[in-house]
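Asks: Sharing a sequence plus its predicted fold:
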Amino acid sequence: MSKHLDRAISDLRTDLVDQFGIVEQMIGLSVRSLVERRPDLANQVIASDDQVDANDIRIEEECLKLLALHQPVSADLRWLTTAIKINGDLERMADLACSISERSKSLDFFPLFRVPDDLTPMVRAVIEMVRLSLDSFLDADSELAQKVIASDQEVDRLNVELIEELQQLMREDPEQVEAAVHCFSASRSLERIADMASHVAEETIYLVTGEIIRHREVSAQT
């Protein structure tokens, strides 16, 4: 029975890696569609969401089945509960990539609007967080997970700078307000993807140490 559970967890691990790959590609394509004004890439991202949703349901159902059939304890129990949460985070990342793509398509109606250059370093930072969050989970590396969480502050800073630039643009050129709002929405979705990567890292720390670190800063202030 233990060998069957080990094999099933190994298969789930592969499924999660595949899901990570699809979602990471969706994020990259959604940003390209925004910066390069490529509605074809935006449509490709949106079309991929059905596959992510189907994978999300299948992975969660398999995790729940293993919990019910094998009643695992200790490390196996932690792994399965962590996998369920990370699976949900990936599905939400995919939804946010679709949101960026929708904003990209909306910007097609504003050909004179230029996406601020400040978006580029933010994109790089977010994609790096997503990749490292996967590495931390697969390698059960809590130190790497801590680095991912710390990186979120840099993404927040870059997001604030981008928003300030967009606000300045709207003040100077009211005709650009609608386009700037679409760009603002895309930036916000990108920032939320970073939050999801941080959550994956938090769950990795739980997987490795058994410690729940969510809301730690909030609790320290109250």
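Replies: Yes, it's here. Note that the structure is predicted; figures quoted are calculated from it, not measured.

Asks: all contacts plus neighbour counts: C-alpha atoms, from now on.
Replies: Will do.

Asks: Just give the number of residues close to residue 52.
Replies: Residues lying near residue 52 (other C-alpha atoms under 10 Å) number 22.

Asks: so what does the strand or helix carrying it touch, helix or strand wise?
Replies: In the assignment (DSSP states H and E), residue 52 maps to helix 39-70. If you count contacts as 3 or more C-alpha pairs under 8 Å, 6 or more residues apart in numbering; DSSP states H and E, helix 39-70 packs onto helix 2-35, helix 74-107.

Asks: What residues of it count as buried?
Replies: Applying a neighbour-count criterion of 16 or more other C-alpha atoms under 10 Å, one finds 39, 41-46, 48-49, 52-53, 55-56, 59-60, 62-63, 66-67 buried in helix 39-70.

Asks: re earlier: buried deepest among the helices and strands packed on helix 39-70, which one?
Replies: Most buried of these by mean neighbour count (mean count of other C-alpha atoms under 10 Å) is helix 74-107; its value is a mean of 22.

Asks: Would you mind identifying the next helix or strand past it?
Replies: Counting by DSSP H and E, the next helix or strand C-terminal to helix 74-107 is helix 119-138.

Asks: now the helix or strand just after that next one, how far from the centre of its chain.
Replies: Using DSSP H and E, the helix or strand that follows helix 119-138 in sequence is helix 142-172. The chain centre lies 15 Å from the centre of helix 142-172; the measure is C-alpha atoms, centre = their mean, to the nearest Å.

Asks: again with stretch 159-178
Replies: Its chain's C-alpha centre and that of stretch 159-178 lie 25 Å apart, by C-alpha atoms, centre = their mean.

Asks: buried stuff in it?
Replies: Within stretch 159-178, the residues scored as buried using 16+ other C-alpha under 10 Å are 159, 162, 163, 165, 166, 167, 169, 170, 176, 177.

Asks: okay, pairing it with this:
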Amino acid sequence: MSREHYSQKLLDVKHKVLTMGSMVENVINMSVNALKSGDIELAKRVYEEDDKIDLLEIEIEQECMTLLLLESPLAKDLRIVLTALKLITDLERMGDHAVNIAKITLEIGEEPLIKPLIDIPKMAEICQDMVRLSLDAFVKEDITLAENVAQMDEQIDTMYENIVEELFRLIAEHNDNIKQGTKLLFVGRFLERIADHTTNICERLVYMVTGERQVFN
């Protein structure tokens, strides 16, 4: 495989990772919108879209393994392939968290929400931004952008703490709120974990570009 052909293959992998990230953004949006509106059919579609994400993960993984076996890349190229393999694992897990949110929507069914959802949709929007920007940073190999994205996790943590405080208050006020309140607590936790996975992507990007480990607190 010529150097030019190999470079094109690496670029193809990057673009497929970007496509996978767009699909993950979409299922996060779908899952939270389904919860907010009580849209059962939309929640079911999240499962279908997640299956597509899983298939793309397998495809990217196979292409990465081919690059490793055929070329035995060194230094930077090796880090790019290994980073891509790590990234798709993070993205697949984000998709799983979106499925978990959709599952909660199906469990709640037509039961009225105990409160209007405000912070949870805001968290989801920030998570979607983090996914998109972290993958932009990956494709562009932009360390500064990665650092900025990682800092956005602080907003998510603060919003999650606020959600926990509010839901615990509602649960304490009315025993009837316990079941659904607990489910909504899990939704906040799933979104918080999605943000953590984007932070992982940012850390791995720094390693890919510099060869040095970086941990964002």
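Replies: Ah, there it is. Everything quoted here is computed from the prediction, not taken from an experiment.

Asks: tm score of chain vs chain?
Replies: The TM-score (TM-score structural alignment, normalised by the length of structure 2) is 0.94; 216 aligned residues with a C-alpha RMSD of 1.4 Å.

Asks: still on that earlier bit, find the pair from the buried residues of stretch 159-178 of structure 1 with maximum spatial separation.
Replies: For the buried residues of stretch 159-178 of structure 1, the maximum inter-member distance is 19.1 Å, found between 159 and 176 (C-alpha to C-alpha).

Asks: Give me the contact list for stretch 72-91 of structure 1.
Replies: For stretch 72-91 of structure 1, contacts defined as C-alpha atoms under 8 Å, 6 or more residues apart in numbering pick out 9, 16, 19-20, 23, 52-53, 56, 59-60, 63, 66-67, 71, 196-197, 199-200, 203-204, 206-207, 210.

Asks: one step back: indicate which one of the helices and strands packed on helix 39-70 of structure 1 is closest to residue 127 of structure 1.
Replies: From these, taking C-alpha to C-alpha, the stretch that ends up closest is helix 2-35, at 7.4 Å.

Asks: quick check: angle from the closest one to helix 119-138?
Replies: Relative orientation of helix 2-35 of structure 1 versus helix 119-138 (axes from the mean of the first three to the mean of the last three C-alpha atoms, to 10 degrees): 180 degrees.

Asks: quick one: what helix or strand has residue 204 of structure 2 in it?
Replies: Counting by DSSP H and E, residue 204 of structure 2 is part of helix 178-210.

Asks: can you check residue 214 of structure 1 too?
Replies: Taking DSSP H and E as the definition, residue 214 of structure 1 sits outside all helices and strands.

Asks: Tell me how many other residues surround it.
Replies: The burial count for residue 214 of structure 1: 12, using other C-alpha under 10 Å.

Asks: List the contacts of it.
Replies: Residue 214 of structure 1 sits in contact with residue 202, where contact means C-alpha under 8 Å, 6+ apart.

Asks: Likewise for residue 206 of structure 1?
Replies: With contacts defined as C-alpha under 8 Å, 6+ apart, residue 206 of structure 1 is in contact with 78, 82, 212, 213.

Asks: Which residue in structure 2 occupies the aligned position of the second one?
Replies: Matched by TM-score structural alignment, residue 82 of structure 1 corresponds to residue 83 in structure 2.

Asks: And the residue nearest the centre of structure 2, how far from residue 150 of structure 2?
Replies: Nearest to the geometric centre of structure 2 sits residue 94, at 3.7 Å (C-alpha atoms, centre = their mean). With the distance defined as C-alpha to C-alpha, to the nearest Å, residue 94 of structure 2 ends up 16 Å from residue 150 of structure 2.

Asks: can you check residue 125 of structure 2 too?
Replies: Taken as C-alpha to C-alpha, the spacing of residue 125 of structure 2 relative to residue 150 of structure 2 amounts to 15 Å.

Asks: more neighbours, the two?
Replies: Under the neighbour definition other C-alpha under 10 Å, residue 125 of structure 2 and residue 150 were set side by side, and residue 150 has more, 25 against 17.

Asks: Enumerate every residue touching the closest residue to residue 198 of structure 2 other than its chain neighbours.
Replies: Sequence neighbours aside, residue 131 is the residue nearest to residue 198 of structure 2 in space, at 5.9 Å (criterion: C-alpha to C-alpha, 6 or more residues apart in numbering). Contact criterion C-alpha under 8 Å, 6+ apart gives 21, 24, 25, 195, 198 as the residues in contact with residue 131 of structure 2.

Asks: ok, residue 150 of structure 1 - how many residues close by?
Replies: Using other C-alpha under 10 Å, residue 150 of structure 1 has 13 other residues around it.

Asks: Alignment lookup: it to structure 2.
Replies: Using TM-score structural alignment as the criterion, the counterpart of residue 150 of structure 1 in structure 2 is residue 151.
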